[in-house]
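Sequence and predicted structure are below.
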Amino acid sequence: MNTPCYIRAIGHCVPERILTNADFERMVDTNDEWIVTRTGIRERHVALNGETCVDLCLGASQAALAQAGMDAQELTHVIVGTFSADSVIPSAACMLSHRLGISGRMAMDLSAACSGFLYAVETARALLMLHPKAKILVAACDIVSSRVDYTDRSTCVLFGDGAGAVILTAEPGQGSSEVVDVLLAADGAVGDLLTVKGGGSGTPYKLNDAIRKDFFVEMNGREVYKHAVRNMSGICEEILTKHGLTDRDVDVFIPHQANLRIVEAVGKRLNLPEERVFTNLQKYGNTSAASVPLALSEAVGEGVIKPGHTVLLGTFGGGFTWGSALLRF
């Protein structure tokens, strides 16, 4: 029998600075109507005042710990889903553990781009099977602004920065929700459609080399859209079928907040009406690994998700990676 997994608490954190569509009109050849029509995004929070991945993870983690009434010293494992850690070494998880005042616990980063949160949650579920008494912090954060070319109007308007964090245990607490299941998938054959290659060992550089375009997000938007809609909707259908559920059983659907066109297309394929699909991308843009936990945290905080609700999560990210999860509140 599987060890159960519960979300004991959740929190999020975003930078203070906001870039609106009007700001982008002064930066690149674009306008508010074009951005809103194609993406649904009106503004995004960006870490352009010096905030780092670990800074935002710390804020989200402290919010989750406070909600759980838990001290950081109780944590047994720290996992951070990110592709934009403060440094290659040490990991964001090690730095976050230190900032939380804990040491001697397992800490690691996990990279699955926009799917990083669900990949990290599934990893935590596996750890709970081995260590049922564990109390695991999963944080997901990306400082996408650090890897965005602000002269490329096709990508720079899409992304924002943020972090979300959950505490996972095998025993429920007051107000907790059960992670019923997680399904994950990947396909590296199409990975070149969405990349950040510069700085990796496959694209080595030397001291004083110029920063190349491949250091930033490069994306074939049309093709990414097709794969995102097909794979995210497909794996969400798969997890519902696996558990004998239909669209009528889903009270709230929280998809990766990539852009409104993708969200609407996936919702339509799943036969879910707009009022059951939660979106906050208009305020934050695509925050990569933080996207799903940030939206989940807001949906809980705003009372959109209520006790007794069945919540479906869906994600898609570079790699390509994708996944779904079922939660019961």
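Done, it's in.

use CA for all of it now, contacts and neighbours both
OK.

In the stretch 101-250 of the chain, what residue spans correspond to strands?
Ranges of strands in the stretch 101-250 of the chain, per DSSP state E, counting those that start in this stretch, are 106-110, 135-143, 161-169, 177-186, 194-195, 218-219.

So which elements touch the fifth one?
When contacts are defined as 3 or more Cα pairs under 8 Å, 6 or more residues apart in numbering; DSSP states H and E, strand 194-195 packs onto strand 218-219.

what does the strand it packs on contact?
Strand 218-219 has contacts (Cα atoms under 8 Å, 6 or more residues apart in numbering) with 155, 193-196.

Can you turn the buried part of those into a ChimeraX selection?
Applying 16 or more other Cα atoms under 10 Å to those leaves a buried subset, and the ChimeraX line that selects it is:
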select :155,193,194,195,196
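
Can you give me the buried ones in stretch 152-172?
Buried, per 16+ other Cα under 10 Å, within stretch 152-172: 152-171.

can you tell which of the strands of the stretch 101-250 of the chain is closest to residue 275?
In terms of Cα to Cα, the element of those nearest to residue 275 is strand 177-186, at 21.5 Å.

If you count neighbours, what's buried in that closest one?
Buried-residue list, strand 177-186, by 16+ other Cα under 10 Å: 177-179, 181-184, 186.

how about TSV for the strands of the stretch 101-250 of the chain, with distance to residue 284 added?
What follows is the strands of the stretch 101-250 of the chain, written out as TSV (distance: least, Cα to Cα, whole Å):
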stretch	distance to residue 284
strand 106-110	23
strand 135-143	12
strand 161-169	7
strand 177-186	25
strand 194-195	20
strand 218-219	19
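
Which one of the ones you listed lies nearest to residue 252?
strand 177-186 (13.6 Å).

what packs against that closest one?
Counting contacts by 3+ Cα pairs under 8 Å, 6+ apart, strand 177-186 packs against strand 6-13, helix 116-130, helix 221-242, strand 321-328.

pretty sure residue 319 is touching residue 190, no?
Yes: look at residue 319 against residue 190 with Cα atoms under 8 Å: they come within range, at 7.4 Å.

Those two - which one has more neighbours?
Between residue 319 and residue 190, counting by other Cα atoms under 10 Å, residue 319 is the more crowded of the two (21 against 14).

Now that one: closest residue in space that isn't a chain neighbour?
residue 191 (4.7 Å; Cα to Cα, 6 or more residues apart in numbering).

gap between that neighbour and residue 296?
27 Å (Cα to Cα, to the nearest Å).

separation between residue 314 and residue 64?
Distance, residue 314 to residue 64, using Cα to Cα: 22 Å.

let's bring in a second model and compare:
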Amino acid sequence: MNGSAVPPGRAAVITGIGSYLPPDVVTNDDLALRLDTSDAWIRTRTGIGRRHVVSPGTATSDLAVEAGARALESAGWDRVDAVVLATTTPDQPTPATAPQVASRLGLGTVAAFDVSAVCTGFLYGLATASGLIASGAAEQVLLVTADAFTTIIDPEDRGTAVIFGDGAGAVALRAGDADEPGAVGPLVLGSDGSLSHLIEVPGGGSRQRSSGKPVDPGDQFFKMLGRETYRHAVEHMTDASRTAVGRAGLEISDIDRLVAHQANARILEAVADRLEIPAGARLSNIEQVGNTGGASIPLLLAQATADGRLAAGHRVLLTAFGGGLSWGAATLVWPELRSV
């Protein structure tokens, strides 16, 4: 990692992007065969029609390697100074998954570590990568967000099984100037640990293990209190977005594209309505991929770049909310990127 003097105005600039979805697809009709639900029920409450899921034996690192390789190809890079992996579903409790991803990508013995912020993982990872670059510790960073959420979902829980899918997204970040396209604007991050029970996996950690009691049935699975989560998600994503836009010296009316964590169509609509973002500026892919956790923002950025919904020069607002509770927002001007 580079330890040279830091030039003034140094910023992290997105210069490559990639994404990956596992090939297996589960539709709403597939879920209706084993759950008390229907395509209409799921679409009405979540906006989701299908989701991609990992096949047996596929791990988070497999998704991360695919997305990371595409981001590196998009940037035209064969080396980086650091790899940051944001994930809620590491391959193992220890060691971190990022070093394996770096090794499999042929990046050698570079610094590599995991970041855990659930569905806000991309923004927390973006802040981490930006800090490495701004401090002069790195010139080039690969940020990957990958989640195999279906591996921690109770397949019989209608409240969560219909929502989550698997996938990965990645961006290549380089040192650059704060006023150039792709430069990450001021980041707004927050958390509230007093409400951690709203989104959690109760079993499997040191608290449960130190109790000496076996895991209660179902406690190894992801749990979410949907009604309360909805309220906090809308409130914090809206507030963080307004703050991030203001710190960037912009008005909400200046935003060309809103890219929010694809949690639930109702949440997305409520946030966009409160911010008064016009319909044509709201990007979404939740109908096709569901909630892919921390991967949802970079996945959407990659897909929208590929299909033309997101173009160079667009002023973009990113915002997310997840377990912790955690939330965040940032702005940037979208750069010209090579889609792979």
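The structure has been received and is ready for your questions. Note that the structure is a prediction, hence the values are computed from the model and not measured.

TM-score for the pair, please.
Here the TM-score for the pair of chains, by TM-score structural alignment, normalised by the length of structure 1, is 0.95; 325 aligned residues with a Cα RMSD of 1.8 Å.

re earlier: quick one: which of the helices and strands packed on strand 177-186 of structure 1 is nearest residue 144 of structure 1?
Closest among these, once you apply Cα to Cα, is helix 116-130, at 13.4 Å.

quick one on the thing from earlier: who's in contact with the residue in structure 2 that the residue nearest to residue 319 of structure 1 lines up against?
Using TM-score structural alignment as the criterion, residue 191 of structure 1 maps onto residue 196 of structure 2. Taking Cα under 8 Å, 6+ apart, we find residue 196 of structure 2 in contact with 323-325.

Identify the residue of structure 1 aligned to residue 62 of structure 2.
So, by TM-score structural alignment, residue 62 of structure 2 is matched to residue 55.

ok so its match is a helix residue?
Yes: counting by DSSP: H, G, I helix; E, B strand; the rest coil, residue 55 of structure 1 is located in a helix.

how far away is residue 185 of structure 2 from residue 317 of structure 2?
Applying Cα to Cα, the value for residue 185 of structure 2 to residue 317 of structure 2 is 10 Å.

what touches both of those two?
In contact with both residue 185 of structure 2 and residue 317: 330-332, using Cα under 8 Å, 6+ apart.

Out of those residues, who's the most crowded?
Neighbour max across those (other Cα under 10 Å) = residue 331, 28 neighbours.

What residue in structure 1 is paired with that residue?
Aligning on TM-score structural alignment places residue 331 of structure 2 opposite residue 326 in structure 1.

Please tell me I have it right and its match contacts residue 183.
No: if you go by Cα under 8 Å, residue 326 of structure 1 and residue 183 don't touch, sitting 9.1 Å apart.

Identify the contacts common to the two.
residue 239.

one step back: could you list which residues are in contact with the match of residue 331 of structure 2?
Neighbouring residues of residue 326 of structure 1 by Cα under 8 Å, 6+ apart: 179-182, 239, 310-313.

farthest-separated two in those residues?
Longest span within those, Cα to Cα: 182 and 310, 13.7 Å.

one step back: so what's the nearest residue to the match of residue 331 of structure 2 once chain neighbours are set aside up against?
Sequence neighbours aside, residue 312 is the residue nearest to residue 326 of structure 1 in space, at 4.9 Å (criterion: Cα to Cα, 6+ apart). Residue 312 of structure 1 makes contact with 236, 250, 252-254, 324-327, according to Cα under 8 Å, 6+ apart.

corresponding residues in structure 1 for stretch 290-303 of structure 2?
The aligned range for stretch 290-303 of structure 2 is 285-298, by TM-score structural alignment.

so how far is residue 54 of structure 1 from residue 44 of structure 1?
For residue 44 of structure 1 relative to residue 54 of structure 1 (Cα to Cα), the value is 19 Å.

which SSE is the equivalent of residue 312 of structure 1 over in structure 2 in?
Matched by TM-score structural alignment, residue 312 of structure 1 corresponds to residue 317 in structure 2. Assigned by DSSP states H and E, residue 317 of structure 2 belongs to strand 315-322.

That strand against structure 1, how far on average?
With mean Cα distance after the TM-score superposition for structure 1, strand 315-322 of structure 2 departs from structure 1 by a mean of 0.3 Å once superposed.

Off-centre distance for that strand?
In terms of Cα atoms, centre = their mean, to the nearest Å, the centre of strand 315-322 of structure 2 is found 10 Å from the chain centre.

Likewise for stretch 33-48 of structure 2?
So, by Cα atoms, centre = their mean, the centroid of stretch 33-48 of structure 2 is 24 Å from its chain's centroid.

what about the counterpart of residue 33 of structure 1 in structure 2, is that helix, strand or coil?
In structure 2, the residue matched to residue 33 of structure 1 (TM-score structural alignment) is residue 40. For residue 40 of structure 2, the assignment made with three-state DSSP gives helix.

where does residue 40 of structure 2 sit relative to residue 262 of structure 2, distance-wise?
Taken as Cα to Cα, the span from residue 40 of structure 2 to residue 262 of structure 2 is 19 Å.

Please say which position in structure 2 residue 181 of structure 1 maps to.
Counting by TM-score structural alignment, the partner of residue 181 of structure 1 is residue 186.

ah, wrong one, I meant residue 11 of structure 1
Counting by TM-score structural alignment, residue 11 of structure 1 lines up with residue 18 in structure 2.

Hmm, residue 74 and its match touching each other?
Yes: look at residue 18 of structure 2 against residue 74 with Cα under 8 Å: they come within range, at 7.0 Å.

Between those two, tell me which one has more neighbours.
Comparing residue 18 of structure 2 with residue 74 by other Cα under 10 Å, the one with more neighbours is residue 18, at 30 against 19.

what's near enough to touch that one?
So residue 18 of structure 2 contacts 67-72, 74, 169-171, 298-299, 302, 339-340 (Cα under 8 Å, 6+ apart).

Find the residue closest to it in space, skipping its chain neighbours.
Residue 18 of structure 2 sits nearest to residue 71 (Cα to Cα, 6+ apart), 4.1 Å away.

Output the buried residues of strand 177-186 of structure 1 as TSV; include the columns distance to residue 86 of structure 1.
As requested, these are exported to TSV (distance: Cα to Cα, whole Å):
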residue	distance to residue 86 of structure 1
177	31
178	32
179	29
181	31
182	28
183	29
184	26
186	25
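
Please list all residues in contact with the counterpart of residue 75 of structure 1 in structure 2.
Aligned by TM-score structural alignment, residue 75 of structure 1 pairs with residue 80 of structure 2. Residues in contact with residue 80 of structure 2, defined by Cα under 8 Å, 6+ apart, are 107, 110, 139-142.

farthest pair in the residues you listed?
107 and 139 (14.4 Å).

more crowded one of those two?
Set side by side, residue 107 of structure 2 and residue 139 show more neighbours around residue 139, with 21 against 17, by other Cα under 10 Å.
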